[in-house]
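Enquirer: let me see the structure of the following:
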Amino acid sequence: LDAASNNGVDDIRSLNDLVRIPPQIGKFSVYIIDEVHMLSQGAFNAFLKTLEEPPAHAIFILATTEKHKIIPTILSRCQIFDFNRITVEDISSHLNFVAKSEGVIAEQEGLHVIAQKADGALRDALSIFDQIVSFSGNNITYKDVINNLNILDYEYFQKLLTAFISNDISSSLLIFDEILSDGFDAQNFIAGLSDYFRDLIVCKSPATIKLLEVAPSLKEVYKTQSEQCDLYFLYQALNILNYCDINYKASNNKRLLVELTLIKLCRVLEEKKNNDLKQSSESKSVTNQPISRQVTEGKENKEVTNEITVTPTNVTQPEKKYTSENAKNVVKKADVSFSIKDHLSKPEQSKEESIVEEDKVEIVRNKNEFSEIQLIDAWNTLAENYKEKESRTFNTLTSNLPTINADKQIQLILTNKLQEEIVLKNKTDIVVFLRKELKNDLVDFETIVNEENDGNKKIIYTDTEKFNFLKEINPELNDLKDQFKLDFK
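Expert: The predicted structure is shown next:
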């Protein structure tokens, strides 16, 4: 019984009537229900009674690929056997046996491609094998298989890998154009390239190389190619390809999306190199050179005096303006050495010199730029934190959104003084959250109370207040109310 097309209650009732008839030949009657998860709820309920008390001669075999869709009352009355997908190696070995039995000469690489395309189903693999034999005769080659199944040759991916490593954008775009000219779909190309990079990652470790589902003759080729690139490049490439695959259907210009993906892949190693150089230069600029110490012996006083020589650093100092009055102090601060004896005898001067040393340390702050949309998203996230514990703060934050004025300053316009008090009470927590969320340590905001909505102007709420307001504008409304004897409900 095919449950996909016979999934109604009447079909199951007919089966229940048929089950009562004992077998004419043999001891048992075997009923196979394929795609049993396609049965309706009513059909499951009608079948449940028979399954609870089946006749002694009846055996039911329920086949499905989605066991979770079957109701628990059915599953609890069945003995479950889970069949896994057949491995690529087993399918390839069986196809090789069939080829020898039928007198067909087949390349091992071609049989592996058929086994991969079958996705664990031997019946599908045999069907594909039969089609290719009909297409190419009794001599099956790797080229015949990939042409018949419309599969990209791995040689294209090898050429693209070389272009990515050498940052050759032109070659990668020309290879992609050649692939499109051969009639291949761009999304299938992205999927194949993703599988190729996945196989290269698998080849990186001897423990995972068994997960590589290619012909034995190609395993060494893949292993050699994986040694040409590091894991960082492979991880970034898979991430870029996955993003392209997800956004492919939604893109209006699909070819441009794939070409941009190829350009990004070419730039991965170059951008990593530039970032490494930038980080190394930044680390050098903030690293202070060591302070050398010299010890001199005073001959006349026979006292040992330690002199500390301060070596200038590469730290960029902020510009400072000095007046003529403190010019002498500046000269003192610029001296390259001083005596510890003088340092102990003149504590005030040592303080000034210690300040000079502290000024040489540059404080690095996050100054990440952000848009008003990112600010509002962070603000809404902040408001959700107050939803449960402080409802008044939550209502105030959600009803008043911050803005960025022309001077790049954040402003929060409130409607009354009460809201301002609530915001100022939590301002420290708000600023800390926004700085962390926006990755900018300079984030701050100012509150502005809209004077029109403040206590200086009365807000109209009731019907009587509304009528009195309109009556001041048009006094004839009062006569109209008296004439028709109108009143408020």
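
Enquirer: C-alpha only now, for contacts and for neighbours.
Expert: Will do.

Enquirer: just checking, I32 touches L15?
Expert: No: counting by Cα atoms under 8 Å, I32 does not reach L15; the two are 11.1 Å apart.

Enquirer: overlap of the contact sets of these two?
Expert: Residues touching both I32 and L15 (Cα atoms under 8 Å, 6 or more residues apart in numbering): none.

Enquirer: burial measure for E220, as a count.
Expert: E220 has 12 neighbours, counted by other Cα atoms under 10 Å.

Enquirer: helix, strand or coil for it?
Expert: At E220 the chain is in helix, as set by DSSP: H, G, I helix; E, B strand; the rest coil.

Enquirer: before we move on, what about N7?
Expert: Per three-state DSSP, N7 ends up coil.

Enquirer: residues near it, how many?
Expert: 21.

Enquirer: same check, this time on the one 3 residues further on
Expert: Using other Cα under 10 Å, D10 is surrounded by 13 other residues.

Enquirer: kindly report the same for E307.
Expert: 17.

Enquirer: for the host helix or strand of it, which outside residues touch it?
Expert: Using DSSP states H and E, E307 sits in strand 304-309. Identification of contacts with strand 304-309 by Cα under 8 Å, 6+ apart yields 291-298, 336-341.

Enquirer: so which of those residues belong to helices?
Expert: Counting by DSSP state H, the contacts of strand 304-309 place I340, K341 in helices.

Enquirer: ok so, going back, flag every buried residue along the strand holding E307.
Expert: T305, N306, E307, I308, T309 (16 or more other Cα atoms under 10 Å).

Enquirer: and that strand, how far from the chain's centre?
Expert: 58 Å (Cα atoms, centre = their mean, to the nearest Å).

Enquirer: please give the structure of this sequence too, so both can be compared:
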Amino acid sequence: MENFIVSARKYRPTQFDSVVGQSHITTTLKNAIKSNHLAQAFLFCGPRGVGKTTCARILAKTINCENQSTEGEACGTCSSCQSFQENTSLTIHELDAASNNSVDDIRSLIDQVRYPPQSGRYKVYIIDEVHMLSAQAFNAFLKTLEEPPSYAIFILATTEKHKILSTILSRCQIFDFNRIKWQDMAMHLASIAEKENITAEPAALELISIKADGGLRDALSMFDLNVTFSTDNTLRHKAVLENLHILDSDYYFSLTDHLVEQNHTAVLLLIEEIMRKGFDGLQFISGLMEHLRLLLYAKDPKTLALMEMSDETKGKFKKQAELTSTSFLLSAMNICAQCEVNYKSAKNPRLHLDLSLLKINYLNSVFKPKQTPVVEDGAGKKLEASANITVENSATQELNVPVKQEVPVQEAPAPSLVIQEEKTTVPENSQSSPSPVPSRPSIQSSGLRSAKKLVETKQAEQKEATLLTGSATGAENKTFTLADISREWVRIAKAYKANQDINKFVMMNRPIELIGTVLHLKVENELQIQQFNEAIRMEVLNQLRSSLHNFDIDIELDILVQEKSDKKVLYTQSDKYEYLSEKHPILVEMKQRMGLDYEF
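Expert: Here you go, the predicted model:
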């Protein structure tokens, strides 16, 4: 029986033109050979299975070929080419640095470099996986790599360029190999299938090429595996899915349709079917997240072109992307990411997966806009109030609030008032102190809140006033004086003290002044403004508006400007001593004679 040769070896390129997907590398090398501008050391770096070692062998064979073509290709018939193809060449040496990474191995290589080639023009040394060399071996190799003999050429290959010393990189001509596009791999697999008399569906070759993730060697290995799996030398898409254990993209399309329709029953049944086929939940959630990402790409023609798939599959993604919103896709991807992170640590992974999918299922209900509320103005006419106010226009648009009748308010001559319990009296017919309303954050005078927060707070303020009065529409504001508002202010403060809420009582025990309908409260700093706004501003304001029957009342906090004092404050013992010694000089003499010092 003839020995089987895997496709990766059987169809390994032997000329530059047969290398797949690395035209920028092969063109440069051919031009260097034709112009005789060869470097003394090359470094080929890139991911696995993209042709690094293959190009190194083709370069070694071509520069020693006796009958080079005008295109810079080896003839393949001369004695040098024949000996290379039969692995009997004495001028081309391959070294695996993964197993020969010591200083002694490099010294042995340096000893061989001293002798010129017996045939051919160059001695070529191909060192594969060069990043595996030890630091001592790299240092021993530096001098030879920098000044090799004219007949010696070194070709280094690695998948991890960052592990190589910078001193080695500076002595090499570096070539970066790219991942091979799936279209190029599919064409290469199709040509191999034709040579091997294998019937292959284009979708099957496309699936293998995409699964290989840019590595042609991996694609060829999967190709051989699926050919062996088939019994009639036919590659079918369904058989490739089953053999490579890949979840068909149709499942993700169907699942997304069910999620958009909020059909949670169909979602759970589809998940059960997928699990019965032996797919791992973590693999499924990762694939769903990738599917959602591709749907996001398909929303824009520019990003749609970045998707590595056939035009037919792109059309399916574009069609489904039109049924989903960007907010839905982003939120669903976020839920999938959280599920992926917590899946392994969950005690019940299946329940964790189902819960995440149900969250995605009802995302559309969250994103539906609320119905616009309807309010009535003073004349009984129905108006639509704006329900959705964005951050951008909240600072400029006016809220739809009920029209209020403005009533002039008399301003009392008294400029200010300070609450003092022992001096202030409350009329006997005053109302009993109500229990304080639960506090809520209000607008800060420092102006640090965002525009959105301002609108939300104003809406809450209006709602609170409406609840207190039953209906603010058409209500008439009554006039009041400073004496009236002072009486209510003292009543509220005494209610706080009666409830043993000393902090709120202290906040209110400050000078007040009435300007129009705005009550100005004097404070010392910004911190007191913040504390007052967060603790009691809204509940005090609501009580004043309710008791005085005027909803134009507002509270503003003003910082007192303190006058600078020339009086010096004595803090330390030395300050006290200096102050007393100025008044009583005898203290200085007493301190010196008796050897006294400050008491700390």
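
Enquirer: and the furthest pair within the contacts of strand 304-309 of structure 1?
Expert: I291 and G298 (22.2 Å; Cα to Cα).

Enquirer: return the residue of structure 1 aligned against K319 of structure 2.
Expert: Taking TM-score structural alignment for the superposition, K319 of structure 2 sits opposite T224 in structure 1.

Enquirer: what separates that match from N188 of structure 1, distance-wise?
Expert: 25 Å (Cα to Cα, to the nearest Å).

Enquirer: residue in structure 2 matching A43 of structure 1?
Expert: In structure 2, A43 of structure 1 lands on A137 (TM-score structural alignment).

Enquirer: now check structure 2 for the residue matching I25 of structure 1.
Expert: Checking TM-score structural alignment: I25 of structure 1 goes with S119.

Enquirer: mind checking the SS state of its match?
Expert: Secondary structure of S119 of structure 2, per three-state DSSP, is coil.

Enquirer: so where is the strand or helix carrying I190 of structure 1 in structure 2?
Expert: Counting by DSSP H and E, the element that carries I190 of structure 1 is helix 186-203. Helix 186-203 of structure 1 corresponds to residues 281-298 in structure 2, going by TM-score structural alignment.

Enquirer: before we move on, back to that, just checking, what packs against the helix or strand encompassing the match of K319 of structure 2?
Expert: For T224 of structure 1, the element it lies in under DSSP H and E is helix 216-226. If you count contacts as 3 or more Cα pairs under 8 Å, 6 or more residues apart in numbering; DSSP states H and E, helix 216-226 of structure 1 packs onto helix 186-203.

Enquirer: if I look at the corresponding residue of structure 1 for N178 of structure 2, how far off is D119 of structure 1?
Expert: In structure 1, N178 of structure 2 lines up with N84, judged by TM-score structural alignment. Plainly put, N84 of structure 1 is 11 Å away from D119 of structure 1 if you go by Cα to Cα.

Enquirer: thinking again about what came up before, average offset of the helix holding I190 of structure 1 relative to structure 2?
Expert: Superposing on structure 2 and averaging over aligned pairs (mean Cα distance after the TM-score superposition for structure 1), helix 186-203 of structure 1 comes out at 1.3 Å.

Enquirer: now the strands: where do they sit in structure 1?
Expert: 29-34, 58-63, 105-106, 139-140, 292-297, 304-309, 337-339, 403-404, 410-414, 445-449 (DSSP state E).

Enquirer: compared with structure 2, how much does the second one deviate?
Expert: On the superposed models, the aligned residues of structure 2 are on average 1.0 Å from strand 58-63 of structure 1, with distances taken as mean Cα distance after the TM-score superposition for structure 1.

Enquirer: who are the packing partners of the lengthiest helix in structure 2?
Expert: Secondary structure of structure 2 per DSSP H: the longest helix is helix 451-469. Applying 3+ Cα pairs under 8 Å, 6+ apart, one finds that helix 451-469 of structure 2 contacts helix 537-548.

Enquirer: would you quantify the distance from the equivalent of P149 of structure 2 over in structure 1 to K49 of structure 1?
Expert: When structure 1 is aligned by TM-score structural alignment, P149 of structure 2 is paired with P55. Distance of P55 of structure 1 to K49 of structure 1, given as Cα to Cα: 11 Å.

Enquirer: the two: which has the busier surroundings?
Expert: P55 (15 against 11).

Enquirer: and the residue lying closest to that one once chain neighbours are set aside, how far is that from L256 of structure 1?
Expert: Computed as Cα to Cα, 6 or more residues apart in numbering, the closest residue to P55 of structure 1 that is not its neighbour in sequence is R20, at 6.9 Å. Counting by Cα to Cα, the separation of R20 of structure 1 from L256 of structure 1 is 65 Å.

Enquirer: report how many residues lie close to I175 of structure 1.
Expert: The number of residues near I175 of structure 1, taken as other Cα under 10 Å, comes to 16.

Enquirer: which residues are in contact with it?
Expert: Y156, K159, L160.

Enquirer: so what corresponds to it in structure 2?
Expert: By TM-score structural alignment, I175 of structure 1 lines up with L270.

Enquirer: likewise L122 of structure 1?
Expert: Using TM-score structural alignment, L122 of structure 1 pairs with L216 in structure 2.

Enquirer: and its match, how far is that from L255 of structure 2?
Expert: For L216 of structure 2 relative to L255 of structure 2 (Cα to Cα), the value is 32 Å.

Enquirer: higher neighbour count, the two?
Expert: Remark: of L216 of structure 2 and L255, L216 carries more neighbours, 27 against 22, as counted by other Cα under 10 Å.

Enquirer: I figured that one hits M187, correct?
Expert: No: the pair L216 of structure 2 / M187 is not scored as a contact, 11.4 Å apart, by Cα under 8 Å.

Enquirer: can you count the residues close to I291 of structure 1?
Expert: Neighbours of I291 of structure 1 (other Cα under 10 Å): 10.

Enquirer: distance of it relative to K284 of structure 1?
Expert: 16 Å.

Enquirer: again with F81 of structure 1
Expert: Per Cα to Cα, F81 of structure 1 is found 65 Å from K284 of structure 1.

Enquirer: these two - which one has more neighbours?
Expert: The neighbour count for F81 of structure 1 versus K284, taken as other Cα under 10 Å, is higher for K284 (13 against 7).
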